[in-house]
Structures are given as C-alpha cells and as structure tokens.
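1. coords please:
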Amino acid sequence: MSETYDRGMAVRREVLGDEHVDAALAGTTPFTAPFQEFITKMAWGEVWARDGLDRRSRSMITLALLAGLGRHEELAMHVRAARRNGLTEAEIGEVLLHTAVYAGVPAANSAFAIARRVLADGE
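-> I've put the predicted structure just below:
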C-alpha cells in the first residue's frame, strides 16, 4: 500500500496483537475497507508511530480519553494494549481514578468495570 500503511500495520500489530488485527482485517468488507486503511495509516502509522511520546504514555492518554468519552466499545481492547505496552494493573487503575476527577465518576465507574473484567481474564 504505502510506507505509512506498512508502518501503521507494524505498530498496530505490536500494540494490539496479531490475533486482534487479523480478526479486524478478516471482517473487512468493501464498505469498511477504506476505514481500515484510514485508521491503519492515520492512527497507527502517523500518530502512534510518532517519536514525541512513548507507547506507555499514549496508552495512558488513550485509556483516559476512551473512559471519559464513554467509548466502552474500544476500552477493553486498549486495556489489553496498555498491558502490552507495559502498564501495570495499578497504573491502569490510577489512570481511571484520575479520569474520575476530570471526566466524572460515572464514566470512570464504567471504565473500572470493563478494565476489571479484562484484567481478571488475564488478557
């Protein structure tokens, strides 16, 4: 495809794992193919691949934003990614506690429930 796509696919696989990425790609249809290409190039090949922040920091920011915005459909995946990027269970808890102050207790409460399930499964 392109250098940006290839870089993005490598980062996406490193952060999310081959199993997750393979499943996402297997479910691609002609309708969703442009979106898969877009997120691989832009999110993973441009933003996640930048030198300005390490992956641990990017994972912390991502967890806080997903929790604060109530984007629960992505949160479990990024809790697993945060673990892959070296965050401990305690650090994930601290991110969500910090989120409670700035984004609200209900948002953090839901995020804690999702993270607890993922961490209990050892994912």
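
2. when you work out contacts or count neighbours from here on, use the C-alpha atoms and nothing else.
-> OK.

3. from Asp121, how far out is Leu25?
-> As for Leu25, its distance to Asp121 is 24 Å (criterion: Cα to Cα, to the nearest Å).

4. who has more neighbours, those two?
-> Leu25 (13 against 8; other Cα atoms under 10 Å).

5. tell me the contacts of that one?
-> Gln36 (Cα atoms under 8 Å, 6 or more residues apart in numbering).

6. tell me how far it lies from Met42.
-> 16 Å.

7. in what helix or strand does the spatially most central residue of the chain lie?
-> Geometric centre of the chain, nearest residue: His78, 3.1 Å, by Cα atoms, centre = their mean. Assigned by DSSP states H and E, His78 belongs to helix 72-84.

8. in that helix, which residues are buried?
-> The neighbour-count check on helix 72-84 (16 or more other Cα atoms under 10 Å) flags 72, 75-84 as buried.

9. okay if I get the residues you listed as a markdown table plus distance to Ala113?
-> Putting the buried residues of helix 72-84 into a markdown table (distance: Cα to Cα, whole Å) gives the following:
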| residue | distance to Ala113 |
| --- | --- |
| His72 | 10 |
| Leu75 | 11 |
| Ala76 | 10 |
| Met77 | 14 |
| His78 | 14 |
| Val79 | 12 |
| Arg80 | 14 |
| Ala81 | 17 |
| Ala82 | 16 |
| Arg83 | 16 |
| Arg84 | 19 |
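
10. want to put them side by side, so please do this one too:
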Amino acid sequence: MTTSPPRPAGDGRSDGERYDQGMRVRREVLSDSHVDRAIAGTTPSTADFQDLITRYAWGEIWTRPGLDRRSRSIAVLSSMIALGHEEEFEMHVHAALRNGLTPDEIVEVILQSAIYAGVPAANTAFRLARPILDQARDFD
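-> Here you go, the predicted model:
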C-alpha cells in the first residue's frame, strides 16, 4: 500500500496561495453558485471562519495528493451520515455527483453507512439524498 508523503508545515505555500488554491477547489467541488452564496452571507463574525475553511479544509486537505476527489467525497458522505450533519450531507451529495460518483455509488455509500453508523442515520440519508439522486438520474 502506498501512502502520500506528509506535507511539511513549511511546504512553501503562503496563506494567500492556500486560500487561492482552496477557493479554486471549493468552487470546483461545490459550484460557483454555492460558494458565491456562502461568501455573500459572510459577516464580520463569520469572516474568519470562511477564511479558515477555504485555506485549511479546501486549500490544505482537499488538495492533498493521497486521495482523489471521488474518494474524498465517499469519506465526507460517510462522515456526514455518521454525525447527522443533514444540511452538509445534502451539499456533499451534490458535490459527490460533481466529483464523479454515480447515484448508484452514493446509494452504496449510504447502505454501507447503515451498518457502521446505524439504520436511522442511513434512513435519514436516503430521505435527503433521494430527490437529489432522482434529479441526477433524470439527466443521465
């Protein structure tokens, strides 16, 4: 099994470069319209949080070479189901489709999660994902 070498803390990228790379990935994964809404809703109280998630979640973690975006989406969907983060789960179902997962693969992720995160969590995930997946299948 190969592993991604860890990035040293001083990997040569500035905070500005991490932010720019994070914003690019964030837009590619979540869509311009989603990110534009999030940015438009930024307040002085949430500005630091928006900067944090753009630089760290998207610019540091989502840009790592160890997993492709499909695999990252599977991990995120599983985590959102297990933790009951319904709004984030719906957003990441859309993102998973953008990252190349098929509706049938997303169903498999939810089924797998039923065993490890619980049937009630998977039941909620199916309820939330159904309209998104139905719409995606209509475009196939």
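
11. residues contacting the residue nearest to the centre of the first structure?
-> Neighbouring residues of His78 of the first structure by Cα under 8 Å, 6+ apart: 16, 59, 62-63.

12. in the second structure, what residue corresponds to Arg12 of the first structure?
-> With TM-score structural alignment as the criterion, the equivalent of Arg12 of the first structure in the second structure is Arg26.

13. who's in contact with the closest residue to its match other than its chain neighbours?
-> Nearest residue to Arg26 of the second structure, sequence neighbours excluded (Cα to Cα, 6 or more residues apart in numbering): Trp58, at 5.9 Å. By Cα under 8 Å, 6+ apart, Trp58 of the second structure lies in contact with 21-23, 25-26.

14. let's see it at 10 Å
-> Each residue near Trp58 of the second structure by Cα atoms under 10 Å, 6 or more residues apart in numbering is listed here: 18-27, 29, 52, 64.

15. among those, which one has the most neighbours?
-> Of these, with other Cα under 10 Å as the count, Gly22 tops at 25 neighbours.

16. SS state for Ala49 of the first structure?
-> coil (DSSP: H, G, I helix; E, B strand; the rest coil).

17. would you mind finding the match for it in the second structure?
-> So Ala49 of the first structure corresponds to Thr63, using TM-score structural alignment.

18. can you tell me how far that match sits from Glu87 of the second structure?
-> Remark: distance between Thr63 of the second structure and Glu87 of the second structure (Cα to Cα) = 23 Å.

19. mind putting the contacts of Trp58 of the second structure in JSON lines, distance to Ala121 of the second structure and secondary structure included?
-> Formatted as JSON lines, the contacts of Trp58 of the second structure follow (distance: Cα to Cα, whole Å; DSSP: H, G, I helix; E, B strand; the rest coil):
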{"residue": "Arg18", "distance to Ala121 of the second structure": "34", "secondary structure": "helix"}
{"residue": "Tyr19", "distance to Ala121 of the second structure": "33", "secondary structure": "helix"}
{"residue": "Asp20", "distance to Ala121 of the second structure": "35", "secondary structure": "helix"}
{"residue": "Gln21", "distance to Ala121 of the second structure": "33", "secondary structure": "helix"}
{"residue": "Gly22", "distance to Ala121 of the second structure": "30", "secondary structure": "helix"}
{"residue": "Met23", "distance to Ala121 of the second structure": "31", "secondary structure": "helix"}
{"residue": "Arg24", "distance to Ala121 of the second structure": "32", "secondary structure": "helix"}
{"residue": "Val25", "distance to Ala121 of the second structure": "28", "secondary structure": "helix"}
{"residue": "Arg26", "distance to Ala121 of the second structure": "26", "secondary structure": "helix"}
{"residue": "Arg27", "distance to Ala121 of the second structure": "28", "secondary structure": "helix"}
{"residue": "Val29", "distance to Ala121 of the second structure": "24", "secondary structure": "helix"}
{"residue": "Leu52", "distance to Ala121 of the second structure": "28", "secondary structure": "helix"}
{"residue": "Arg64", "distance to Ala121 of the second structure": "29", "secondary structure": "coil"}
